[in-house]
Each structure stands twice: as C-alpha cells, then as structure tokens.
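Undergrad: only geometry, no sequence info:
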C-alpha cells in the first residue's frame, strides 16, 4: 500500500503513466485495424460479438503476460544464431506475426481486386470466415501485438501498477473505438484498401524489428496519418461531386 501511495504522489510516475498510455493506445490501433477488417468478413449478427471477444482476449493476454514480467524479459535474450544473425523468441514471434499480416493483407487485397459477379462479391464479403476461424486469427495476432505491447511497457517503466493501468486504458479505448472504426471501414470500401495497406506496412515493420532493424514508430504512424488525411480529402471530394451532380440532375428535371 505504501508503494502505491509513493507512486501516486510521484510526478515521474505520472509522466511515465501518461507516456506509456499514449504508446499502448497507438500500438493498440494496429491490433484494432486487423480486428475490424477481419470481423467485417463475418455475417452481420456475429460481428459485434467477435470484436468484443477479440478485444477481451487481447486484454486477458496482456494482463497474463504482465504477470510473467520476468519471462517476458527472457524473451529478448538470444536463443539462436543463423548465419551470424542472432534471434530471440521475441524476434521470431514478431517475424511470424509480420509474415502472417503480409499473407492476410495480400489475400484480402487479391479478393478485393479480383473480378467477380456482384453476387459472388456479396457472398465472399459476408461468409468468407466462420466465427471460429476469425477468432483463431484474431487470437494469433493478439499474441503478437500483446508481446510487442508488453515488451514496450517493460522497457519504459519498472513499475507493474503503471503497466497494468496503461494496458487496461489502451484496451478500453480499443473497446470504445471498435464499433465506430469497423462501421467506418465497412461503409467506405476505399478505406478498406487503405487499411490493408497499413497492415502490409505494419507487417513489414514487425519483420524488420524481428531482424534487428529498429523502425521508429513515429515514422510509421506519421505515414499512416498522412495517408488517412489524403483519403479523407478524397472522400470529401467525391461527396462534393455527388452533391453537385444531384443538384444538376434536379435542375434539369425542373
């Protein structure tokens, strides 16, 4: 109890908490984009349940990993040497997760650009996955993102209560943002392609990190923010054109 009181009145602890919360929320965005795209492939009545289940599993996994901080630290220790390149368990998990993201995003892009009849498109967009398959894939990526998240937390602070608060806060934000983000992605087909592009970039970043090439997260998220801004401008432009065409059609009818 005395330890918690000391943390509560420590300015350094509050700064560490604020910084870590921001980092965890940003890392959670990657996880949320994947969950949103994947659950949108399910039948409508299963999507909300799958999203909540996926995010809940992410929270359980993160808290479970936090309870084994000593084991998490060991994940960063070298375990294998291949042609002079040393890999830890964390590196191999990140590489596997990155490859999975590349495969998944590339497959989804292929389905999006493949020429099909409208009926086939509608069918493939709603019944491509079963609930069990979707949850299995979400669980796999939850593990990758959770390990990345907890290793980041362990590297930023040594205080377990701060880690727990930051992780729970990030998952709560994910839970609140899940429905609006999934609806926005589902309602805007061009955003789906943009989000899949983000997943490819995140996958490549994970692979690079696994091979020891540190990629500053600021660069990655700045690129994502810039791309999102361009897409928003495109959406506003398309909306303005549709409105103009509708007004012209109304004028001609009059």
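TA: That came through, no problem. Nothing here was measured: the structure is a model prediction, and the numbers come from that model.
Undergrad: can we go C-alpha only for contacts and neighbour counts from here?
TA: Noted.
Undergrad: Roughly how far does residue 8 sit from residue 203?
TA: Separation of residue 8 from residue 203 (CA to CA, to the nearest Å): 38 Å.
Undergrad: between those two, which one's more packed in?
TA: Ranked by neighbour count (other CA atoms under 10 Å), residue 8 and residue 203 place residue 203 first, with 25 against 13.
Undergrad: what helix or strand is that one on?
TA: helix 189-210 (DSSP states H and E).
Undergrad: Report all helices and strands that that helix contacts.
TA: Contacts defined by 3 or more CA pairs under 8 Å, 6 or more residues apart in numbering; DSSP states H and E place helix 189-210 against helix 11-39, helix 89-113, helix 160-187, helix 217-253.
Undergrad: out of these, nearest to residue 207?
TA: Smallest distance to residue 207 across the helices and strands packed on helix 189-210 (CA to CA): 4.4 Å, for helix 89-113.
Undergrad: Pull out the buried residues from that closest one.
TA: Using 16 or more other CA atoms under 10 Å as the test for burial, helix 89-113 gives 89-102, 104-106, 108-109, 112.
Undergrad: How about stretch 207-224?
TA: Neighbour count says stretch 207-224 has 207, 208, 209, 210, 211, 221, 224 buried, by 16+ other CA under 10 Å.
Undergrad: Quick check, the first one in contact with residue 102.
TA: Looking back up the chat, that one is residue 207. No. Residue 207 sits out of contact with residue 102 when judged by CA atoms under 8 Å, with a separation of 9.7 Å.
Undergrad: Please convert the buried residues of stretch 207-224 to TSV, extending it with distance to residue 199.
TA: Output for the buried residues of stretch 207-224, formatted as TSV (distance: CA to CA, whole Å):
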residue	distance to residue 199
207	12
208	14
209	15
210	16
211	18
221	12
224	10
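Undergrad: any idea how far residue 3 is from the residue nearest to residue 17 when sequence neighbours are not counted?
TA: Counting by CA to CA, 6 or more residues apart in numbering, residue 162 is the residue found nearest to residue 17 once chain neighbours are left out, at 5.7 Å. Note on residue 162: its distance to residue 3, by CA to CA, is 12 Å.
Undergrad: more crowded one of these two?
TA: More crowded of residue 162 and residue 3, by other CA under 10 Å: residue 162, with 21 against 9.
Undergrad: thinking that one is in contact with residue 18, fair?
TA: No. With contact defined as CA under 8 Å, residue 162 does not reach residue 18; the gap is 9.3 Å.
Undergrad: Would you point out the most distant pair within the buried residues of stretch 207-224?
TA: Farthest pair in those (CA to CA) is 211 and 224. Separation: 22.5 Å.
Undergrad: re the thing from before, quick check, nearest of the buried residues of stretch 207-224 to residue 183?
TA: So of these, ranked by how close each gets to residue 183 (CA to CA), first place is residue 224, at 19.2 Å.
Undergrad: wait, the closest one sits on residue 198?
TA: Yes. The pair residue 224 and residue 198 qualifies as a contact (CA under 8 Å) at a distance of 6.8 Å.
Undergrad: got another, please set it beside the one above:
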C-alpha cells in the first residue's frame, strides 16, 4: 500500500502513465482494424459478440503476460544466429505475426477484388465461421500483446502503471470496436484502405523481426495521411451524389 501511495504521489509516474496509455491506444489501432475487418465477415448478429470476445481475450492475454513480465523481457535475448544475424523469440513472434497479417490481408484483398458486385456484404459475411474468426483474432492478439508489453517495459518499471495503461487502452478498443466496424462495413472503399494498412503493418512486423527498426511515427503518419485523403474522397462523392439527386 505504501508503494502505491508513493507511486500515486510521483509526477514522473503520472507522466509515464499518460504517455503509456497514449502509446497503448495507438498500438491498439492495428489490432482493432484486424478485428473489425474479420468480424464484418460474420453474420450480423454474431459480430458484436465476436468483437467483445476478441478484445476481452486481448485484455486477458496482456494482463497474463504482465504477470510473467520477467520472462517476457527475456524474449528479446538472442537464441539463434542465422546468416550472421542473431534472432530472439520476439523476432520470431513478430515475423510469424507479420507473415500471418500479410497472408490474411492479401487473401482479403483478393476476395474483395474477385467478389461479384451483386453478392454485397451479406454474401461475403458468411465466408468465415465464428470459431475461425476468434482463433485468428487470438493469434494476432498474442503478437500485438507481446510487442505491447515489451514496449511498455521499456518505458516504465512499475507494473501497476502498465496494468492501468493496458486496461484503459483495451477498454478504449472495446468502446471503439462497434462504431469502427460499422463505419468500415458501410463504406466499402474504407475496407481496401484498411486492408492496405494491415498489409503495411505485416510488412513492418517482418522487417522488425529481421532487425530493421521502422519508426512507428512514420507508419501512423502515413496511415493518417491516407485516411485524410480517403475522407476527402468520401466527402467529394457525397457532394456529387447530392448534386445529382
């Protein structure tokens, strides 16, 4: 209790908490995009439940990893050297997750391009089962959770701060999940943009697994710029539709 009281009275601890919450929320965008696109392929009545389960699993997984933080930190230690480069378990996890994201995004782009126009969203929603959706969400939850926890450990040594930041970030994801998924569902052009984001994120994860660090600032700046351009396109289309009407 004395430890918590001292922590609460420390301005440095509050600054670390605010910074960590902001970082966790931003890192959660990747996970949320994947969950939104994946659950939109389910029958409509199953989508909210799948999102709640997927995001709840992310919370459970991250809190569980925090309880093993000493072991998680060791994941950055080299375990094998290939072609003159030392790889850690974290590198293999990032590469595996990146390959999965690239494969999934490429597959979804292919299905979107090949799908007949008349099928609409209802036809594509039945292309995946509930269990398969949760299993795929769980795989990406693990990858993003490991990366999130390792990043958090690099910013603060205080477990309570990490726990609060993770809980706030996941609750924010939970609140934003349905509005974001519904927005993506009702704006088909956004789907392709979001899949492009996932493809880029997967490529970056693979690059980081091979030791090529890519600043997250560049990634999210590119994503924000692309989203801004698409927002202008959507506004332009709506004005043209009104003018024609």
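TA: The structure has been received and is ready for your questions. Every value quoted in this text rests on a predicted model; they were computed, and no experiment measured them.
Undergrad: What's the TM-score once they're superposed?
TA: Superposed pair, TM-score by TM-score structural alignment, normalised by the length of the second structure: 0.98. Supporting alignment: 245 aligned residues with a CA RMSD of 1.0 Å.
Undergrad: related to what we said a few turns ago, and of the helices and strands packed on helix 189-210 of the first structure, who's closest to residue 141 of the first structure?
TA: Closest to residue 141 of the first structure of those is helix 89-113 (CA to CA; 6.5 Å).
Undergrad: Taking their axis directions, that closest one and helix 189-210 sit at what angle?
TA: Between helix 89-113 of the first structure and helix 189-210, the angle comes out at 160 degrees (axes from the mean of the first three to the mean of the last three CA atoms, to 10 degrees).
Undergrad: OK, contacts around the residue nearest to the spatial centre of the second structure?
TA: In the second structure, the residue lying closest to the centroid (CA atoms, centre = their mean) is residue 31, at 1.7 Å. Residue 31 of the second structure makes contact with 140, 141, 144 under the criterion CA atoms under 8 Å, 6 or more residues apart in numbering.
Undergrad: Quick one: map the residue nearest to residue 17 of the first structure onto the second structure.
TA: Per TM-score structural alignment, the equivalent position to residue 162 of the first structure in the second structure is residue 161.
Undergrad: distance of residue 238 of the second structure from residue 187 of the second structure?
TA: 12 Å.
Undergrad: burial of residue 63 of the second structure, as a residue count?
TA: A count of nearby residues for residue 63 of the second structure, using other CA under 10 Å, gives 19.
Undergrad: Look up the closest residue to it, ignoring the ones flanking it.
TA: Excluding the flanking residues, the one nearest residue 63 of the second structure by CA to CA, 6+ apart is residue 163, at 6.7 Å.
Undergrad: do the same with residue 228 of the first structure
TA: Counting by CA to CA, 6+ apart, residue 228 of the first structure lies nearest to residue 194, which is 7.8 Å off, once chain neighbours are set aside.
Undergrad: got it, and residue 168 of the first structure?
TA: The shortest distance from residue 168 of the first structure to any non-neighbouring residue, by CA to CA, 6+ apart, is to residue 59 (6.9 Å).
Undergrad: Can you give the distance from the host helix or strand of that neighbour to the centre of its chain?
TA: If you go by DSSP H and E, residue 59 of the first structure is part of helix 44-66. A distance of 12 Å separates the C-alpha centroid of helix 44-66 of the first structure from that of its chain, computed with CA atoms, centre = their mean, to the nearest Å.
Undergrad: Next, the angle helix 11-39 makes with that helix.
TA: With the same axes, to 10 degrees applied, the angle from helix 44-66 of the first structure to helix 11-39 works out at 140 degrees.
Undergrad: and residue 8 of the second structure, what does it touch?
TA: residue 14.
Undergrad: roughly how far apart are it and residue 157 of the second structure?
TA: According to CA to CA, residue 8 of the second structure and residue 157 of the second structure sit 14 Å apart.
Undergrad: With residue 27 of the second structure instead?
TA: According to CA to CA, residue 27 of the second structure and residue 157 of the second structure sit 19 Å apart.
Undergrad: do residue 45 of the second structure as well
TA: Relative to residue 157 of the second structure, residue 45 of the second structure is positioned 42 Å away (CA to CA).
Undergrad: go on, residue 142 of the second structure?
TA: 22 Å.
Undergrad: Looking at those two, which is more packed in?
TA: residue 142 (19 against 12).
Undergrad: Name the SS class of that one, please.
TA: The three-state label for residue 142 of the second structure, taken from DSSP: H, G, I helix; E, B strand; the rest coil, comes out as helix.
Undergrad: swap in residue 86 of the second structure?
TA: Put simply, residue 86 of the second structure is strand when judged by three-state DSSP.
Undergrad: Give the full set of residues in contact with it.
TA: 78, 79, 80.
Undergrad: List just the nearest of the buried residues of stretch 207-224 of the first structure to residue 182 of the first structure.
TA: residue 224 (17.2 Å).
Undergrad: Run through the residues that contact that closest one.
TA: Residues in contact with residue 224 of the first structure (CA under 8 Å, 6+ apart) are residue 198.
Undergrad: One more pass at 10 Å, please.
TA: 194, 195, 197, 198, 201, 202, 218 (CA atoms under 10 Å, 6 or more residues apart in numbering).
Undergrad: Distance to residue 249 of the first structure added to the residues you listed, as JSON lines?
TA: Shown next, in JSON lines, are those (distance: CA to CA, whole Å):
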{"residue": "194", "distance to residue 249 of the first structure": "32"}
{"residue": "195", "distance to residue 249 of the first structure": "34"}
{"residue": "197", "distance to residue 249 of the first structure": "36"}
{"residue": "198", "distance to residue 249 of the first structure": "38"}
{"residue": "201", "distance to residue 249 of the first structure": "42"}
{"residue": "202", "distance to residue 249 of the first structure": "44"}
{"residue": "218", "distance to residue 249 of the first structure": "46"}
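Undergrad: ok, now how distant is the aligned residue in the first structure for residue 112 of the second structure from residue 200 of the first structure?
TA: Matched across to the first structure, residue 112 of the second structure falls on residue 112, judged by TM-score structural alignment. If you measure residue 112 of the first structure against residue 200 of the first structure using CA to CA, the figure is 15 Å.
Undergrad: Over to residue 113 of the first structure?
TA: To residue 200 of the first structure, residue 113 of the first structure is 16 Å away according to CA to CA.
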